[in-house]
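K.L.:
take a look and give me a structure for this.
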Amino acid sequence: MTLQELKPAVTAIVEQTEKTVNQRLLEVCALLEHRVPYYNWVGFYFKNGDKNELKLGPYVGEPTDHVIIPFGKGICGQVAISNKNFVVPDVSAQDNYIACSITVKAEIVVPIFVNNQNIGQIDIDSNTADPFTDMDERFLEFVCKKAASIL
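P.N.:
A predicted model of the protein is given here:
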C-alpha cells in the first residue's frame, strides 16, 4: 500500500467521533507502523502545558524512556523550536540525537500546528538507513493536518 493510498484510511480513523482523540491517534500510529514497512516506531509528542518540553502521547512500537523531552534536546526537541520538519537519514551522524534503541537508523519528525502554533509532532523511527523521501514528508504533513483537526 502506497502512502497516497493510506490517506483515506487516516481520514476515516480521524473522523470516528465516537472514539476519543487519543484512541484515534493511537489507531493512526498503528496503521502507519503496520502498513509502512520502514516505519518501526510511530508516536505523537505534545507540548506539555506551559512548560518548554514535550510529553509523549499515543505511540506504537518499542517502549521508550523518553516520555518528557526538553525543547532543543534531540530531534523532537529541535522541531519544537524550529517549527520545521526534520529528516535524519543517519541518526549516528547527529550530535543532538536521543537514542531510543540501538536498532534505529533514521528518524523523521513533522510538527503539528493548531491556530499557527506548534502544539506537537509526529515522530517516526526507522530501522532502515535513509528510508524517508519527500513523499514521506508530504504524507506526514497530511497526517499532522488531520490530527490537528481533532486537537
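K.L.:
only C-alpha atoms for contact and neighbour calcs from this point on.
P.N.:
OK.
K.L.:
spatially central residue for this structure, please.
P.N.:
In the chain, the centroid-proximal residue (CA atoms, centre = their mean) is residue 122; its distance is 1.8 Å.
K.L.:
what about that one, which SS state?
P.N.:
Assigned state for residue 122: strand (three-state reduction, DSSP: H, G, I helix; E, B strand; the rest coil).
K.L.:
that one is in contact with residue 41, isn't it?
P.N.:
No: the pair residue 122 / residue 41 is not scored as a contact, 10.4 Å apart, by CA atoms under 8 Å.
K.L.:
quick check: which element contains residue 24?
P.N.:
Using DSSP states H and E, the element containing residue 24 is helix 21-35.
K.L.:
burial measure for the spatially closest residue to residue 74 that is not a sequence neighbour, as a count.
P.N.:
With CA to CA, 6 or more residues apart in numbering as the criterion, residue 74 has its nearest non-adjacent residue at 4.5 Å, and that residue is residue 97. Neighbour count of residue 97, defined by other CA atoms under 10 Å: 17.
K.L.:
in this structure residue 70 contacts residue 53, no?
P.N.:
Yes: here residue 70 lies in contact with residue 53, judged by CA under 8 Å, at a distance of 4.1 Å.
K.L.:
alongside the first, I'd like the structure of this one:
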Amino acid sequence: MDINVEIKNLFLLNVLDCDYALALYIQGAESLELLSSTNNSLGVLNFKKEKVEKKRELMLPIESFGKVIGALQVKIPLKHELTERQSLILSELTQSLSPILRGGTDSRELTYNVEVYKWILEAKNMIPKIADWIGIYYKTEYLIEKKSEDLLLGPYIGESTEHVKIPISEGLCGLALREERVVNIEDVHSDERHIACSLKTKSELIIPLQNSYGDCIAELDIDSNLQAAFSKEIEEKMKDYCLTFPLK
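P.N.:
Take a look at the predicted model:
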C-alpha cells in the first residue's frame, strides 16, 4: 500500500467545488511533516517554485484530545472567498482525519488506520441508503495499550461527533461491548440508554468486533436517519462482514 497515494485518493480529492490544492501534514518529533498532497492547477503545495497566480492560504490544525497531531493546508485563488458550506466541509475533513493520524508518524499505525477506513467505506457501500453515519469505537487497551473503561472513536464516515470518548458503562455503544452482543434499536429516541450524536439519527445497529482469540476489542456502529432501518437480514449480512474486520 502506498500510504501517500491512498490518503490523497481517500481524503484530498474532490473536496471543494472550486479550484483548490490541499496538503496533509502530520506532527513529527519537532515539526510538521508533509504526508500527502494534491496535484492540480494550483500546484503541489510544497513546490519550491510558486505558480504565478497568487493564492490564499489557510492552515487548519488537526487535533486529538486537545493535542495538535497534524494540519491541513489549503490553497485557493486569491480572488475566491470560501463559502460557509466550503468552510464546513474543511472543518469536517480535519475532524475525520483526526483518528487517521492519531498514531503519529508510526507508519504501521497510519497504514492500519487507513485500512480500517477503507473497510468502513466498503461496509457503508453495502447499505448506502441507510448508513448515514458509520464508524468504529475501540476499547482503549486495544488501540493504545492503556487500561481504561473508555471507548475511543476510530475512523468513521459521516458528520463529526463530540463523542470521541465514551465510558463503556454508558450508552448503547457501551452496552454492546459490556454484554458482548449485537444491539439493534429501531427507535433510538424511545430508548433512554441512547447517547445522541445527531438529532437526525432514528435507528442504530452496533456489532461487536473480535480479535483472533474471540475477545471483543471494538465495535462497528451504524446510525440511520430512517426508523427501523436495520432488518434481521441486514443485521446478519453486516455480522458476516464484521468477521473480515482488519486486526492490528
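K.L.:
what's the TM-score here?
P.N.:
TM-score of the superposed chains, computed with TM-score structural alignment, normalised by the length of structure 1, equals 0.81; 132 aligned residues with a CA RMSD of 1.5 Å.
K.L.:
can you give the contact residues for the helix holding residue 24 of structure 1?
P.N.:
If you take CA atoms under 8 Å, 6 or more residues apart in numbering as the criterion, helix 21-35 of structure 1 is touched by 1, 10, 13-14, 16, 39-44, 57-61, 147, 150-151.
K.L.:
and if we set it to 7 Å?
P.N.:
Contact partners of helix 21-35 of structure 1, identified using CA atoms under 7 Å, 6 or more residues apart in numbering, comprise 1, 10, 13-14, 39-43, 58-60, 150.
K.L.:
of those, closest to residue 103 of structure 1?
P.N.:
Within the contacts of helix 21-35 of structure 1, distances to residue 103 of structure 1 taken as CA to CA reach their minimum at residue 40, with 9.6 Å.
K.L.:
so how far does whichever strand or helix holds residue 204 of structure 2 sit from its counterpart in structure 1?
P.N.:
Under the criterion of DSSP H and E, residue 204 of structure 2 resides in strand 203-210. Once fitted to structure 1, strand 203-210 of structure 2 is off its aligned match by 0.4 Å on average (mean CA distance after the TM-score superposition for structure 1).
K.L.:
so where is that strand in structure 1?
P.N.:
Using TM-score structural alignment, the residues of structure 1 aligned to strand 203-210 of structure 2 are 106-113.
K.L.:
sorry, back to before: aligned to the residue nearest to residue 74 of structure 1, what sits in structure 2?
P.N.:
Alignment note: residue 97 of structure 1 maps to residue 194 in structure 2; criterion TM-score structural alignment.
K.L.:
now do residue 20 of structure 1
P.N.:
Using TM-score structural alignment, residue 20 of structure 1 lines up with residue 111 in structure 2.
K.L.:
neighbours of that match, how many?
P.N.:
21.
K.L.:
find the residue closest to it in space, skipping its chain neighbours.
P.N.:
With CA to CA, 6+ apart as the criterion, residue 111 of structure 2 has its nearest non-adjacent residue at 6.4 Å, and that residue is residue 3.
K.L.:
how much space between the one you found and residue 101 of structure 2?
P.N.:
Using CA to CA, to the nearest Å, one obtains 12 Å as the distance from residue 3 of structure 2 to residue 101 of structure 2.
K.L.:
more neighbours, the two?
P.N.:
Using other CA under 10 Å, the more surrounded residue of residue 3 of structure 2 and residue 101 is residue 101, with 25 against 16.
K.L.:
which element is the nearest residue to that one once chain neighbours are set aside on?
P.N.:
Once flanking residues are discounted, residue 101 of structure 2 sits nearest to residue 110: 6.4 Å by CA to CA, 6+ apart. According to DSSP H and E, residue 110 of structure 2 maps onto helix 107-126.
K.L.:
for that helix, which positions count as buried?
P.N.:
By neighbour count on 16 or more other CA atoms under 10 Å, the buried set for helix 107-126 of structure 2 is 109-121, 123-124.
K.L.:
I appreciate the help and will end here.
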